[in-house]
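Trainee: coordinates only, no sequence provided:
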């Protein structure tokens, strides 16, 4: 699935790297105290001891019995104060291994045979890390399903295979630090009852979630004053790129700006899936070519399809292969077709390749539907930025925004709680979709005479695409006005209906920002195009997807989804880094780049899709985050900034700022942890 198609934690604990971004307004003192995680801290528990906050629920460790003698196993060590990196180091002094931080004020600790946990000042409780706390709440019911069992770093996953088989799982294989398996029925606590198993969850399929849009988000203004991304390399991980070569990427993506194209292969799974690798070419949806153009295409001579950063260079990572399912995995509902199975389970590996090739921005228009859950993919993204604080991951929020599909509950506005993964990560820039506006009535190629699903051609439509209403395209998702009768484009103050909404399950605001994501025009892969003399793809007997409506010509087509908004913002992030490089001589951190885009964003007037430009929910909110990106404002030089600051837990720092009386003061604090 490409975009949205119509139907017709591993944080650091000793400090937080951050950027304070100021709009000057009044004389004052700014005091920044970085909480331990996230964009919005969870509410404090002032009436009792710290809670252990897990995906499976909150636990009051004070109510649990004492563990007595420490033997080999997995434990939670909770302190009665803010913890530091020195605490983590001290906990390992008798052979135990600290796996990571857990809120509040706790560490997950694995104790090998012969090791122990030292008696440190400030330890309030040591409790066994119960197996049930490490099993996803989604694994209920009797249905068979595929599982991903995450194993601690530094432990060979093959060492837990025998344990998993003994717990009744059908083990399929090992991928990185994970074991893949099939559970035929309920998942018992015994599955997670191994000290090296950190999480047991469903194996989620990752799916794929551009010139007029540039004016809406201000990239045109930024380019006009010299910030075109020419000092930056952006990585895009997606389906494929043109014909798979630098020379054949696209006429408006020149080979001279392509640093590398890397093809990732899916090895398949014995007895489950055979993978057919077709290289880095883009043959099915054309999704990767389209998103890449949105980041950095030169655009046609008349400006059609120009990307956000037409001077930036490209690292492309092709992660789509054709899956041929067999045996047990077919019975689980899997269907043969093109999928993003080449994405590594451990995303650190993907990001590292791009980083080593010089990229400092990574554009990801794909993810898994987790409805606000912070999962292992989100943890991978946070971990990589923590270890590489100059690397900004820009990811699509997801396309799961709906007005409850039970007609009895539908109220005509979009529901909360649908953000995908890795978009729930803290350190990434998560991008939702707003509506697009064009002044040319969304033209299509009038020479195309083949019919669409309802029997009408572009020629029949006099060379213009007909904009659908959300209720016509997805009647099960949008059955009730006003959203059912709302047009899919035409109001840049409105969110796209399908854009996934926050908050995350742990209470943070997501998305961070939004950009146009409906009827976005961008680059069209040259392979298997219908109506232009090409044959069908011999692998599946189909032409490449037309996207939304009919293409504008054989080089540009329309698509919709947060897949389309994310690369526009990734290109915008390249312009922001380009600005800091050219004007201030610095390589902006991920935190500073994110802070700049958030601080300069514009509040939408119809963020909740109620059909009224009434600003029911001023920013920040769970629909648009901090608003629609305005790159022109981000690089206009009117804001002060501090980059690469750091604070220990409980510490403060102060900044004095001279401002103009009567003007607003807007402060954005972003940190990578």
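Mentor: Perfect, I can see it now. No experiment lies behind these values; they were computed from the predicted model shown. Numbers count the residues shown, from 1 in each chain.
Trainee: all contacts plus neighbour counts: C-alpha atoms, from now on.
Mentor: Will do.
Trainee: check which residues of stretch 613-624 are buried.
Mentor: Neighbour-count burial for stretch 613-624 flags 617, 618, 619, 620, 621, 622, 623, 624 (criterion: 16 or more other CA atoms under 10 Å).
Trainee: how about the fifth one: what's its closest non-neighbour residue?
Mentor: Nearest in space to residue 621, with sequence neighbours left out and distances taken as CA to CA, 6 or more residues apart in numbering, is residue 509 at 6.6 Å.
Trainee: okay, the one you found and residue 500: tell me how far apart.
Mentor: 12 Å (CA to CA, to the nearest Å).
Trainee: just the strands from the stretch 501-650 of the chain, written as ranges.
Mentor: 513-516, 520-523, 556-559, 639-647 (DSSP state E, counting those that start in this stretch).
Trainee: and the third one, what other elements does it pack with?
Mentor: If I follow you right, that is strand 556-559. strand 520-523 (3 or more CA pairs under 8 Å, 6 or more residues apart in numbering; DSSP states H and E).
Trainee: returning to that earlier point: compare residue 509 and residue 500 (neighbour count), which wins?
Mentor: residue 500 (35 against 24; other CA atoms under 10 Å).
Trainee: looking at it, that one is touching residue 403, isn't it?
Mentor: No: assessed by CA atoms under 8 Å, residue 500 is found out of contact with residue 403, at 11.2 Å.
Trainee: ok, structure two:
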């Protein structure tokens, strides 16, 4: 256990090469790693590698092998395996030796049989961090902050299968921070530029649940940590001096701060001392994970028609009277130019840091950084206009997707800076402001290129799980040119709705580029070339869907221009501008249910229901139509298959395919619709339970489609498989054929969105089954949407279902050509140990 600064990080270049060989030797024999161990002995390095995540791929490891291993190194793979096992075992043994029967607390890994998880969670209280769905042996794994004495008590409890202190080396986020530490260790000034050393980092230390009782206590810790890092013994390590790094030439010292009880932030840390700082911070008992603090970046006349009607030429939802009235939508971005005609209220001032429900458009404006949108053409003003912008009089041609809705705004921009100063904890210091103002949809056109499941994705999932009617909508990112696995964080969270970008109507492209010819092959069925692609590193389908984002015309802010003349529009493109399109649609869906349009198609206060976030998400995904093609990075058109896939997700939403109106029916609207709304109507399952719905199809003229969504509990940062629960959707047709979700030939074990579409279904009875294959943390609510031509559907019949754990699961990206096998996923995790090995203090002999 590394307690003092600088006591770790002694791995030699040869040992680094050993680690790479070890990875490939383990990958070559994945069967050796397939057996999980429970009981009282310590986990092996390979077993740790089945729980802790990294974003690195097999390709990276093989490239590392070629570039870094000396031909003169003839150490046998078996010797290397022994070395890494002994290294990790020694660190764990030293750690547990210090903690045994101690009142000092530390982070422990706990494994319990699924049937006993509830009782074990009662023992450890609110400090549990779930790692994944139950794995081999039907063991559910989570981490908790315990004293050594409590850990010894747990070891003797019959409900507990395994208890072990977490080595500090495994607290280090591997794909960004670990990769930089490795690069620094291999840095050669004679052959590489100095840019690596010119980049100090700000570190985010994620705190374990239950470690901090108050903000004051977190701030006290931050002060103590700052003093330690600045201490006389290490002043040279952490001071930024004029003769030191150019990036710190102003003499700024490292500082630590806490703005919430979720994390402590320390920086700037010079690259030359990053290893020592990370080691010391990971050794803090209160730390759950150490990562680089991410810098988030900001990532409609025709669009309204494209996402409301199948022909893209009308707005049937608006025509039926739904404009978002009565809805508040949360938005976090660079700022809003409040003089613009889309937001101005001549009778009421802007409600800075307060709530004014009577303001015409913006009911709340939190000045987290400032209260402006920087220079002309601000990002926040544009996306706010797309979301809900409108003028005083009439419906403006470029009005937003929900022009009758209001906005609760959170300003994360500072002047015209290119990055956003977001709160450290999204779940504590971002979403609650909008929620208090009445928002139940939150639009976020920003993110960072972080591949794994980190603390920000955890925050999104946790807030949504604890506030089940709150839907967050995130941009997928604009890194599609870099290929697959490019979904931004926190858009890679499980529960949010992640939005890619498609082409708008051809008329929008022509207005943006007058005089430039566009072939008819470019249409609204085309995915934009920049739109980031999935899947996530654990194999989940992202983006969830795509929406017009190339281009979108919306509000153009002009600071200093008088309100009377500030009504200019301009075009922007990106997943940033596609995201408020979908968030605005979400507000329309909420209004549809809140005003009681379901099930009759006419507003009825007696039928009003408050839709869960899962139901709103399910409706939007259910409404999707397939995209036909995408532009690759070379601007070549490529055909797309049947969704879902990692380019289009489930397709592009078209609301008239799912929202029916009795007074203004369209040919595309469903003949029959059936929905379930989670806990509000008893749509909840425990492990081993199943709900069966009998759907009697009356005609084959309408496809039978079912979409099921649930909001999953949050997983711990860096979990390899962050899905905690697993529900399954399947349909048995009148011929006895079983249809599985997402185009698969067996149950989907990777996603919390599952959809089945049966084109031209035979007339007869269909058994639609939702099964609780794996539910570890209390009953799991779900939402269900079914459309087609069928007789009224009754309540579900409760039955039993076969259970499953992660050992049986196959990571599979459905209809996509991208498939991640179990052995490859295992390799992904073992790279964590490769990174961690470099940060372990050992001197092993073969």
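Mentor: Great, that's in hand. A quick note: this is a predicted structure, and the numbers were derived from the prediction, not measured.
Trainee: ok, back up a step: which neighbours do residue 500 and residue 403 of structure 1 share?
Mentor: The overlap between the contact sets of residue 500 of structure 1 and residue 403 (CA atoms under 8 Å, 6 or more residues apart in numbering) is empty.
Trainee: can you check the distance spanned by stretch 494-507 of structure 1, start to finish?
Mentor: OK, stretch 494-507 of structure 1 end separation, CA to CA: 24 Å.
Trainee: which residues in structure 2 does it align to?
Mentor: Following TM-score structural alignment, the aligned partner range for stretch 494-507 of structure 1 in structure 2 is 526-539.
Trainee: hmm, back to that, tabulate the buried residues of stretch 613-624 of structure 1 (TSV), appending distance to residue 352 of structure 1.
Mentor: Shown next, in TSV, are those (distance: CA to CA, whole Å):
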residue	distance to residue 352 of structure 1
617	39
618	38
619	34
620	32
621	33
622	31
623	31
624	30
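Trainee: and the gap between the aligned partner of residue 646 of structure 2 in structure 1 and residue 418 of structure 1?
Mentor: By TM-score structural alignment, residue 646 of structure 2 lines up with residue 622 in structure 1. Going from residue 622 of structure 1 to residue 418 of structure 1 by CA to CA gives 10 Å.
Trainee: shared neighbours of these two, anything?
Mentor: Residues touching both residue 622 of structure 1 and residue 418 (CA under 8 Å, 6+ apart) are 501, 502.
Trainee: residue 521 of structure 1 pairs with which position in structure 2?
Mentor: Aligned partner of residue 521 of structure 1 by TM-score structural alignment: residue 553.
Trainee: ok, the aligned partner of residue 493 of structure 2 in structure 1 to residue 373 of structure 1 distance?
Mentor: Here residue 493 of structure 2 is matched to residue 425 in structure 1, going by TM-score structural alignment. Per CA to CA, residue 425 of structure 1 is found 9 Å from residue 373 of structure 1.
Trainee: look at the two and report which has more neighbours.
Mentor: A side-by-side neighbour count of residue 425 of structure 1 and residue 373, using other CA under 10 Å, places residue 425 first with 30 against 23.
Trainee: could you check how far residue 629 of structure 2 is from residue 527 of structure 2?
Mentor: Here the criterion is CA to CA. By it, residue 629 of structure 2 lies 6 Å from residue 527 of structure 2.
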